[in-house]
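Visitor: coords below, sequence missing:
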């Protein structure tokens, strides 16, 4: 509906990629009172491959080193990776992302980094042989963007195996403790990390297109850049 309304008002002016960036910005502002400028001017690509997207996202079973390496490949530093992980303070997850931490066949199993009482709560929310049930990633404040995520990790309440890796890795745990102790610091640096992440592999100018339908490439031919080409000069700040 949002994109249809934009197309009706000003056709081919706002891309689906920018709409996602604006939506993330507004969600962060409304749930966490974090104010920052979001860059605009992105174009959509002409090719979308699900595997490429999945290959770029860190799975919930990644180790600390795998997390560091995956983000480093996208120019995100270790500190920025820990900052961005704090977004897990809001939202829910399907049980398929953590069910192996709480069930083993027909018996219960508790991951060494998972609190037994928390695991018991998760088993109630996500019974055996289900993958569609969901649980809040941060059971303390699931609808707020705050630093509670970092406070839960020392208590064995990181929902994903990858969350717990931030606690068990000594260098990452230093950052966890720092952001747990200072919410203002985390929010300031989190906003900066979001802006930086929003510039990764952006297409503007002669690259890509502004789609009429977010699910479908425009039927007419348009200028195309090579897959690895990036133009950032067209990005402008929007509050």
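Guide: Great, that's in hand. Note that the structure is a prediction, hence the values are computed from the model and not measured.
Visitor: contacts, neighbours, all on C-alpha from now
Guide: Noted.
Visitor: once you drop chain neighbours, what's closest to the residue most central in space within the chain?
Guide: In the chain, the residue lying closest to the centroid (C-alpha atoms, centre = their mean) is residue 87, at 6.7 Å. Counting by C-alpha to C-alpha, 6 or more residues apart in numbering, the nearest residue to residue 87 once its immediate chain neighbours are dropped is residue 145, at 7.0 Å.
Visitor: quick one: contacts for that neighbour?
Guide: For residue 145, the contacting residues are 28, 31, 32, 87, 89, 90, taking C-alpha atoms under 8 Å, 6 or more residues apart in numbering as the criterion.
Visitor: now do 6 Å
Guide: Residue 145 makes contact with 31, 32, 89, 90 under the criterion C-alpha atoms under 6 Å, 6 or more residues apart in numbering.
Visitor: now the residue nearest to the centre of the chain, what's its secondary structure?
Guide: When states are read from DSSP: H, G, I helix; E, B strand; the rest coil, the local structure at residue 87 comes out as helix.
Visitor: all strands of the protein, in order?
Guide: With strands called from DSSP state E, the chain shows them at 38-40, 92-94, 103-104, 107-108, 134-136, 236-238.
Visitor: against that first model, consider the following:
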């Protein structure tokens, strides 16, 4: 009888340990989240991203930007992917995203392929966005990092929060610092994550005021941009954010030091303020930039994730199940 009691006790004890371990893993994010349920998930995401970037290098910047714009609105929960409905005010219609955010069809393709290899929808759209951002950076010559996984998808979106929380290209340094602090990110995160602007392009409407009004800009640079972006019209005309918009490098920081930041919010990082030193450091040390960028991307990916029983794994990234 005593032996049976000991066995029962041990059995109960092991069950409790397993339950606690399971609960702990449910509450946090970790790189091996899909190792058992779908080991082919991450290689599949990588394959689709690499194909998309090979077709159009600009797509790498677009996928990276989607992850940023998702995380800054109520956390990294794939809310940016939800289409407009009678109950959802889509973040796609917010000022920072409307006629600007792109790459949604690539995310759809990834979701389709991942669900196919996994046999069912087990990989969240939020995790797909996070991994696709990393794989885009790698595909364009940037650093890699271990993406923590286990996010679930939101069932709501907020156009109002997107308008309020996504940093504006017109912000000065104090506003940028506060914007990032509101997300739990510090001044180093601000500078290094702004380095994502080593990729991609910006529309005329986002830099017109700078090239016609600002004084902290190289005159020849401003003159060239005025041929792309007249004072009236051409709202969507594109200019590269740095001289090598399809390569992940430190040219963005080189431009800031030379007063050739395309956006007002870019040049604000090197304009006699407290972040000048960091910009100079990254300009002179690509390895340091790569290392710090990876760390800050992991930190950003930790912003208010839905885990455990919160949220859902969407069957279609564009709509709630």
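Guide: Perfect, thanks for sending it. Here the structure is a predicted model, which means the values were calculated and not measured.
Visitor: just the buried residues of the contacts of residue 145 of structure 1.
Guide: Burial by neighbour count, judged by 16 or more other C-alpha atoms under 10 Å, picks out 32, 89, 90 from these.
Visitor: quick one on the thing from earlier: map the residue nearest to residue 87 of structure 1 onto structure 2.
Guide: Using TM-score structural alignment as the criterion, the counterpart of residue 145 of structure 1 in structure 2 is residue 248.
Visitor: from residue 296 of structure 2, how far off is that match?
Guide: The gap separating residue 248 of structure 2 from residue 296 of structure 2 is 16 Å, by C-alpha to C-alpha, to the nearest Å.
Visitor: would you mind finding the match for residue 289 of structure 2 in structure 1?
Guide: Aligned against structure 1 by TM-score structural alignment, residue 289 of structure 2 finds its counterpart in residue 186.
Visitor: please apply the same query to residue 266 of structure 2.
Guide: Counting by TM-score structural alignment, which is the criterion used here, residue 266 of structure 2 corresponds to residue 163 in structure 1.
Visitor: ok, residue 175 of structure 2 next?
Guide: In structure 1, the residue equivalent to residue 175 of structure 2 is residue 66, according to TM-score structural alignment.
Visitor: what's around the nearest residue to residue 59 of structure 2 once chain neighbours are set aside, how many residues?
Guide: The shortest distance from residue 59 of structure 2 to any residue other than its chain neighbours is 5.5 Å, reached at residue 53 (C-alpha to C-alpha, 6+ apart). For residue 53 of structure 2, the neighbour count with other C-alpha atoms under 10 Å is 21.
Visitor: next: residue 121 of structure 1.
Guide: 13.
Visitor: mind checking the longest helix of structure 2?
Guide: Taking DSSP state H as the criterion, structure 2 has its longest helix at helix 2-27.
Visitor: the helix or strand following that helix aligns to what range in structure 1?
Guide: Once the chain leaves helix 2-27 of structure 2, the next helix or strand it forms, by DSSP states H and E, is helix 41-55. The alignment of helix 41-55 of structure 2 onto structure 1 (TM-score structural alignment) covers no residues at all.
Visitor: same thing with stretch 196-207 of structure 2?
Guide: The counterpart of stretch 196-207 of structure 2 in structure 1, using TM-score structural alignment, spans residues 87-98.
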